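Asker: sequence and predicted structure below; questions after.
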Amino acid sequence: MNLTFTHGNLDKFRGRIDWLRANKPEIGFVLSEVGNSLQPKNTYEFQARLGSALWQVDYYLYSMTIGVKRINYQQIMHAGYNLWLPVASAGFPAQVFSNYYSQPASDTLQGTSGKTRVSQLSVDAANIAAYVAYDDGAPKRIAAINMNYWNQTSSTEARCSVTLDFYVPDDVAEVTVYHLNSPAGAGAAADSITYGGSQWTYESLGKEVKDVRQDTEIVAVEDGVASVIVASSEAVLIWL
């Protein structure tokens, strides 16, 4: 959960992306077989956790800022970083894993127009990234990912948070804040994770189960600024 490490690795592709943009603009740069392979044993206990989903959200959004056109997320049986297990296998029941929650969270920022432009915002806080999505040149959505580690079962201190101040357009009086979070923190499995208060489960056949947690909030804008609290090991999506 180190933004400097993640962004540094992605920056290695900038030269190739820039070359394609200048010389072959009709060819998009695609990253294939992406997945969190931090542990050689590929265990769900290590990789199918909220921390991995947060890493994925930031990975997707930072990739957009440097010009990556598309990402293919790898799905193989028992890789540890799977989004889901479609059938019972090797003693594991069919289920949706924590990594899946990166998909609706990042998709919300990207939007559906196909023309969204994403830029990184400067944040005066360590190991926290923020991004803004523009539609037709106007800012519409903001995402913030707090990659500072906190885990209910191993952290010895109380869960910290930061307040981020975002300037918004003059006609915005309030913003809606959706949380990607779990009370258990970075080590949470999918059964306690929600995005925007919703879950996606095998039992629901992948359909959204709403109102599992009531943590979506409306934040009033004061003097053109929306102040949003982001806990350690949490991401938020702010709809302007």
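Answerer: Yes, it's here. Numbers count the residues shown, from 1 in each chain.

Asker: alpha carbons only for contacts and neighbour counts from here, please
Answerer: Noted.

Asker: so which residue is dead centre in the protein?
Answerer: Val57 (2.3 Å; Cα atoms, centre = their mean).

Asker: I'd assumed Pro104 was in contact with that residue.
Answerer: No: at 9.4 Å, Val57 does not count as touching Pro104 under the criterion of Cα atoms under 8 Å.

Asker: just give the number of residues close to the nearest residue to the residue nearest to the centre of the chain once chain neighbours are set aside.
Answerer: Closest residue to Val57 apart from its sequence neighbours, by Cα to Cα, 6 or more residues apart in numbering: Ser102 at 5.1 Å. Ser102: 23 surrounding residues under other Cα atoms under 10 Å.

Asker: got another one to weigh against that:
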Amino acid sequence: MLGFPAGKPRHASLRSRALRAKLLGFPSGQPPPQLASLVGSTPPGVSNVAGAALWTLDYLLSAAQVGISRIFFHQGIGFKYNLIQPVTLTRSKVDGSPLQTPLPPHVQPQYYAAVIAAEAIGPKGNTRISELSIGDGRVAGYAFYEGSKLSRAVIINSLAFFKGSSAGSRQSVHVNLSFAGGSYGAPKSITVKRLDIPHADDETGLTWGGVTYESADARPRGTANVTTVNVANGFDIRATEAVLVTFNN
């Protein structure tokens, strides 16, 4: 059960406290130094795979809700933890060996995290974010308020679902929503948009609301796919998946 305090963003998790401790010493709103998901350009199968998109999204939103104004991700030509590969590569990202066929510029999985974070924050400039208290260490949630109005939420299920696992073994969590009182009242319905990830260790194949950015020019391709759900019914979120919930008042 996720409870949304109407108009009262607050911090409510051990993870947010740990992040505040880690960032202790930085003035309010000042960004920390550049970072990446793992030191040393990372071994293959960590930062260059789909599961890293969930880590990046969770990190971005967790930092935002403690007042960090921006995050600098370490990037470079051929780095495995890039959000994008900006130029054609003639050597392997994995082991540096020469490629028989050059690899054109392309989007990598973590790019989707930036797209989702931007969409969740929105364009109005008055958005506030609050981490939600969830009784499951594998699931994170963030609520977004425009002024005092609850507008959106992001829910992330970080339980890993790997290649080689049977489709029937993919776990899911059912999310029920509850709302405190407020001048806007509880929404009548919600729109759910999903980051679909076939497996946590896939390097490609992600779609955001039915749309892929893994095209030759990195422009979105595909047909948008979102679902409208009655609030009382809640929704399921699968292992290795993130959803953006938009509240329809």
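Answerer: Looks like it arrived, so ask away. Because the structure is a prediction, the values reported are computed rather than measured.

Asker: after superposing, what score do the chains get?
Answerer: Overlay of the two chains. TM-score (TM-score structural alignment, normalised by the length of the first structure): 0.82; 220 aligned residues with a Cα RMSD of 2.5 Å.

Asker: coming back round to it: what's in contact with the strand or helix carrying the residue nearest to the centre of the first structure?
Answerer: Assigned by DSSP states H and E, Val57 of the first structure belongs to helix 50-66. Helix 50-66 of the first structure is contacted by residues 1, 6-7, 10-11, 14, 17, 36, 71, 81, 98-103, 105-106, 117-120, 129, 131, 145, 147, 181-182, 185-190, 193, 233-235 when judged by Cα atoms under 8 Å, 6 or more residues apart in numbering.

Asker: of the residues you listed, which belong to helices?
Answerer: Among the contacts of helix 50-66 of the first structure, DSSP state H puts 6-7, 10-11, 14, 17, 102-103, 105-106 in helices.

Asker: Lys41 of the first structure: which of those residues is nearest?
Answerer: Lys41 of the first structure has its nearest neighbour among these in Thr6, at 21.0 Å by Cα to Cα.

Asker: and stretch 66-82 of the first structure, end to end?
Answerer: 25 Å (Cα to Cα, to the nearest Å).

Asker: may I see the buried residues of it?
Answerer: Across stretch 66-82 of the first structure, burial judged by 16 or more other Cα atoms under 10 Å covers 66-68, 71, 73, 75, 78-82.

Asker: likewise stretch 84-103 of the first structure?
Answerer: Within stretch 84-103 of the first structure, the residues that count as buried by 16+ other Cα under 10 Å are 84-85, 95-102.

Asker: which one of these is nearest Val172 of the first structure?
Answerer: Nearest to Val172 of the first structure among the buried residues of stretch 84-103 of the first structure: Ser102, at 27.0 Å, using Cα to Cα.

Asker: so what's the closest one up against?
Answerer: Taking Cα under 8 Å, 6+ apart as the criterion, Ser102 of the first structure is in contact with 53-54, 56-57.

Asker: which among those gets closest to Glu203 of the first structure?
Answerer: Of all the contacts of Ser102 of the first structure, Ala53 has the smallest distance to Glu203 of the first structure: 20.6 Å, by Cα to Cα.

Asker: which position in the second structure aligns with the closest one?
Answerer: When the second structure is aligned by TM-score structural alignment, Ala53 of the first structure is paired with Ala53.

Asker: count of neighbours near that match?
Answerer: 29.

Asker: against Val211 of the second structure, how distant is the counterpart of Asp211 of the first structure in the second structure?
Answerer: Using TM-score structural alignment as the criterion, Asp211 of the first structure maps onto Thr223 of the second structure. According to Cα to Cα, Thr223 of the second structure stands 6 Å off from Val211 of the second structure.

Asker: between those two, who's got more neighbours?
Answerer: Counted by other Cα under 10 Å, Thr223 of the second structure and Val211 do not tie: Val211 has more neighbours, with 17 against 10.

Asker: correct me if wrong: that one contacts Arg219.
Answerer: No: contact criterion Cα under 8 Å: Val211 of the second structure and Arg219 do not qualify, at 9.7 Å.

Asker: quick one: average offset of the helix holding Val57 of the first structure versus the second structure, please.
Answerer: Averaged over the aligned pairs, helix 50-66 of the first structure sits 0.6 Å from the second structure after superposition, using mean Cα distance after the TM-score superposition for the first structure.

Asker: buried set for that helix?
Answerer: 50-66.
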